[in-house]
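Engineer: got a structure for you, letters missing:
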């Protein structure tokens, strides 16, 4: 395989903001096909990112019939992730699907089953794992520097940053609001750092408290309360089989000055760590408490912060294409992403019923 031939399904915000610009930095990949229900968006994507002879489609099934395409990136609303991913896998393509894995856990399980049966690679777009601070912290966890991590907090809090475009506010298309949109990233980081994918009990609550505010202050302008059908906040306590606990907090709009997104705080028997103010480690040494802050910048010279290849989305694209081309292990496995989806669904269920959800692993 000289170059991995990639097809993009869904040429909207996430494709233009992450997938296509990052793939363009990968020498071993070329974008040869673009599909969107709005053909004009596919044409624009081809003009900006495609090869000279790249094909354009309105119907993704027609794209999948092209046997020369090796990889499909699924960049569509959540409710179509499973349908398109399964069709692509069945057509012999490797798939990188945007997060979350699917709208429902049942759909995510079907995706995993088909990936196993077809032998094709399936990964999910949790690009925050590729950040420099995430990779450093993961190595520290793997090396046992924190000891047993028995308590974690997954942070996904915005003060006022409700996405008002696309279908973000449409529960039917997305399956939920900030929990399934940004809470999913924070939860993925927490589970990955802890290397713990066996939940036992989930107790959660979603809120619709600020969604009906008229002319609300918001990063992208006021939202339409009539179209705001998803939660504006969601919070949960997750206990794991080994006794560990995770608190997950997610919101697009919260009266809070403590704003953190795609960050974790970890508490272990040897030390703790958090991403609150850069990457910090804390603990006790020689009967004294300490706080160590890791310098993540590569600069040190006036007016220069250092050359870096630490763009998380670019690194995700390079690592993914390398895994396909060289048949190496994935950083984000579908098994891991499935657990994230199962926990998210349990939080929504717990909120609806007012009861804790028990897992039978």
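Structural biologist: Noted; the coordinates are in hand. The structure displayed is predicted, hence computed values, not measured ones.

Engineer: Could you use CA atoms for every contact and neighbour count after this?
Structural biologist: Will do.

Engineer: Is the residue lying closest to residue 142 once chain neighbours are set aside within a helix or a strand, and which one?
Structural biologist: The shortest distance from residue 142 to any non-neighbouring residue, by C-alpha to C-alpha, 6 or more residues apart in numbering, is to residue 193 (7.9 Å). In the assignment (DSSP states H and E), residue 193 maps to helix 184-194.

Engineer: Can you tell me which helices and strands that helix packs against?
Structural biologist: On a contact count with 3 or more C-alpha pairs under 8 Å, 6 or more residues apart in numbering; DSSP states H and E, helix 184-194 meets helix 132-142, strand 149-157, strand 245-251, strand 260-268, helix 334-353.

Engineer: ok, and what's touching the longest one?
Structural biologist: Going back to what we said before, that points to helix 334-353. Defining contact as C-alpha atoms under 8 Å, 6 or more residues apart in numbering, one finds that helix 334-353 is touched by 100-102, 104-105, 108-109, 112, 122-124, 179-180, 184, 187-188, 197-199, 202-206, 236, 356-357.

Engineer: what's the answer for stretch 136-146, then?
Structural biologist: Here stretch 136-146 makes contact (C-alpha under 8 Å, 6+ apart) with 147, 192, 193, 194, 267, 268, 269, 270, 271, 272, 273, 279.

Engineer: returning to what we had before: dump the helices and strands packed on helix 184-194 to CSV, plus distance to residue 328 and mean neighbour count.
Structural biologist: Shown next, in CSV, are the helices and strands packed on helix 184-194 (distance: least, C-alpha to C-alpha, whole Å; neighbours: other C-alpha atoms under 10 Å):
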stretch, distance to residue 328, mean neighbour count
helix 132-142, 18, 18
strand 149-157, 29, 24
strand 245-251, 31, 25
strand 260-268, 27, 22
helix 334-353, 15, 21
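
Engineer: this is the comparison structure:
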């Protein structure tokens, strides 16, 4: 793909003073939006109303209302709206989702989630747009946490009902530590911890406890699962070919696949959980999701 696209590039690309001018003055099929978070929804709307397909970096939007609006606009305009949640195309996460949805683990009862990074400096005042709530919409939880909330929801297939969360800012203007408890409509629970103050560069762990088995999924240790009375299994196939977001996006536009692997509804679900968590951190009580 890259080999086909690079020769089409120009050493003197066209320049525009606004997104509106760009979509009006160019013959394009699609755009990739990778701007500060609070700009995503309005820019998606401009692109969709110009008849363009959109691949947006996470999060899809900083509010559930905005996420729903752009999702419905894409459906109305018959345009592809995808999110750059790359884990949807990674083999170990696809296999993890299959193990859950095939019933291998039985009924899920508890999920534990951890995302820990050494990235506090990104959120210190003046460090970058990520440190400014007007541009970022929040801190670590809406940023890297967006990926992991998405995986919790996508792999499990569960519907969140309410969220209780506490956050700490540690001298910044945004959240840099989040501890949350989530209840799902089937009665299952999840604990979610996110920190940007880790001594480790990155640790990502999700554990799914079902009535018949347990599954662990991590950045460092890969995928493993164990059913009652069975041995610990490191399944083959977890290293199969990955499908990158841009590759999948183009295939969806061409009609080569039924739809993008990370559709807009995933962004809506993440926005609903994120918004409920932020409301809970302010109110001090569990907040409904939706």
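Structural biologist: The structure has been received and is ready for your questions. Treat the numbers as computed from the prediction; the structure is a model and nothing was measured.

Engineer: Any idea what the TM-score comes out to?
Structural biologist: Once superposed, chain against chain, the TM-score is 0.88 (TM-score structural alignment, normalised by the length of the second structure); 284 aligned residues with a C-alpha RMSD of 2.6 Å.

Engineer: quick one: what's aligned to the residue nearest to residue 142 of the first structure in the second structure?
Structural biologist: Per TM-score structural alignment, the equivalent position to residue 193 of the first structure in the second structure is residue 155.

Engineer: and if you look at residue 293 of the first structure?
Structural biologist: Per TM-score structural alignment, residue 293 of the first structure is aligned with residue 234.

Engineer: got it, and residue 173 of the first structure?
Structural biologist: Using TM-score structural alignment, residue 173 of the first structure lines up with residue 135 in the second structure.

Engineer: Thought residue 129 was touching that match, still the case?
Structural biologist: Yes - between residue 135 of the second structure and residue 129 there is a contact under C-alpha atoms under 8 Å: 6.0 Å.

Engineer: got a list of what the match of residue 173 of the first structure touches?
Structural biologist: For residue 135 of the second structure, the contact set (C-alpha under 8 Å, 6+ apart) comprises 36, 37, 38, 39, 129.

Engineer: Any chance of these in JSON lines with secondary structure, distance to residue 11 of the second structure and neighbour count as columns?
Structural biologist: Shown next, in JSON lines, are the contacts of residue 135 of the second structure (DSSP: H, G, I helix; E, B strand; the rest coil; distance: C-alpha to C-alpha, whole Å; neighbours: other C-alpha atoms under 10 Å):
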{"residue": "36", "secondary structure": "coil", "distance to residue 11 of the second structure": "26", "neighbour count": "17"}
{"residue": "37", "secondary structure": "helix", "distance to residue 11 of the second structure": "29", "neighbour count": "25"}
{"residue": "38", "secondary structure": "helix", "distance to residue 11 of the second structure": "31", "neighbour count": "20"}
{"residue": "39", "secondary structure": "helix", "distance to residue 11 of the second structure": "28", "neighbour count": "18"}
{"residue": "129", "secondary structure": "helix", "distance to residue 11 of the second structure": "29", "neighbour count": "17"}
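
Engineer: what are the ranges of the strands in the stretch 1-150 of the second structure?
Structural biologist: For the stretch 1-150 of the second structure, strands defined by DSSP state E, counting those that start in this stretch occupy the ranges 30-33, 53-56, 81-83, 108-118.

Engineer: quick one: which of these is nearest residue 186 of the second structure?
Structural biologist: strand 108-118 (8.6 Å; C-alpha to C-alpha).

Engineer: Doesn't residue 273 of the first structure belong to a helix?
Structural biologist: No - according to DSSP: H, G, I helix; E, B strand; the rest coil, residue 273 of the first structure belongs to no helix; its state is strand.

Engineer: Please pull up the equivalent of it in the second structure.
Structural biologist: By TM-score structural alignment, residue 273 of the first structure lines up with residue 215.

Engineer: what helix or strand is the closest residue in space to its match that isn't next to it in sequence on?
Structural biologist: Spatially, and ignoring its direct neighbours in sequence, residue 215 of the second structure is nearest to residue 225 (4.1 Å; C-alpha to C-alpha, 6+ apart). Using DSSP H and E, residue 225 of the second structure maps to strand 222-227.

Engineer: what's the helix or strand that comes right after that strand aligned against in the first structure?
Structural biologist: Sequence-wise, the next helix or strand downstream of strand 222-227 of the second structure (DSSP H and E) is helix 245-253. Mapped onto the first structure using TM-score structural alignment, helix 245-253 of the second structure covers residues 316-324.

Engineer: The matching stretch vs the second structure, average distance?
Structural biologist: Following the fit onto the second structure, the mean deviation recorded for stretch 316-324 of the first structure is 0.9 Å by mean C-alpha distance after the TM-score superposition for the first structure.

Engineer: residues of that stretch that come out buried?
Structural biologist: Using 16 or more other C-alpha atoms under 10 Å as the test for burial, stretch 316-324 of the first structure gives 316, 317, 318, 319, 320, 321, 322, 324.

Engineer: Looking at those, spot the one nearest residue 130 of the first structure.
Structural biologist: Of these, the one sitting nearest to residue 130 of the first structure (C-alpha to C-alpha) turns out to be residue 316, at 6.3 Å.

Engineer: And the match of residue 293 of the first structure, how far from residue 95 of the second structure?
Structural biologist: Distance, residue 234 of the second structure to residue 95 of the second structure, by C-alpha to C-alpha, to the nearest Å: 11 Å.

Engineer: Same question for residue 259 of the second structure.
Structural biologist: Note on residue 259 of the second structure: its distance to residue 95 of the second structure, by C-alpha to C-alpha, is 19 Å.

Engineer: for residue 27 of the second structure, same thing?
Structural biologist: Taking C-alpha to C-alpha, one finds residue 27 of the second structure at 39 Å from residue 95 of the second structure.

Engineer: what residues are up against the counterpart of residue 63 of the first structure in the second structure?
Structural biologist: The alignment partner of residue 63 of the first structure in the second structure, by TM-score structural alignment, is residue 22. By C-alpha under 8 Å, 6+ apart, the residues touching residue 22 of the second structure are 15, 16.

Engineer: The same query, at a cut-off of 6 Å, please.
Structural biologist: residue 16 (C-alpha atoms under 6 Å, 6 or more residues apart in numbering).

Engineer: Repeat that for residue 179 of the first structure.
Structural biologist: 234, 250.

Engineer: The residue positioned nearest the centre of the second structure - nearest residue in space that isn't next to it in sequence?
Structural biologist: With distances taken as C-alpha atoms, centre = their mean, residue 147 lies nearest the centre of the second structure, 3.5 Å away. What sits nearest to residue 147 of the second structure in space, not counting adjacent residues and going by C-alpha to C-alpha, 6+ apart, is residue 85, at 6.4 Å.
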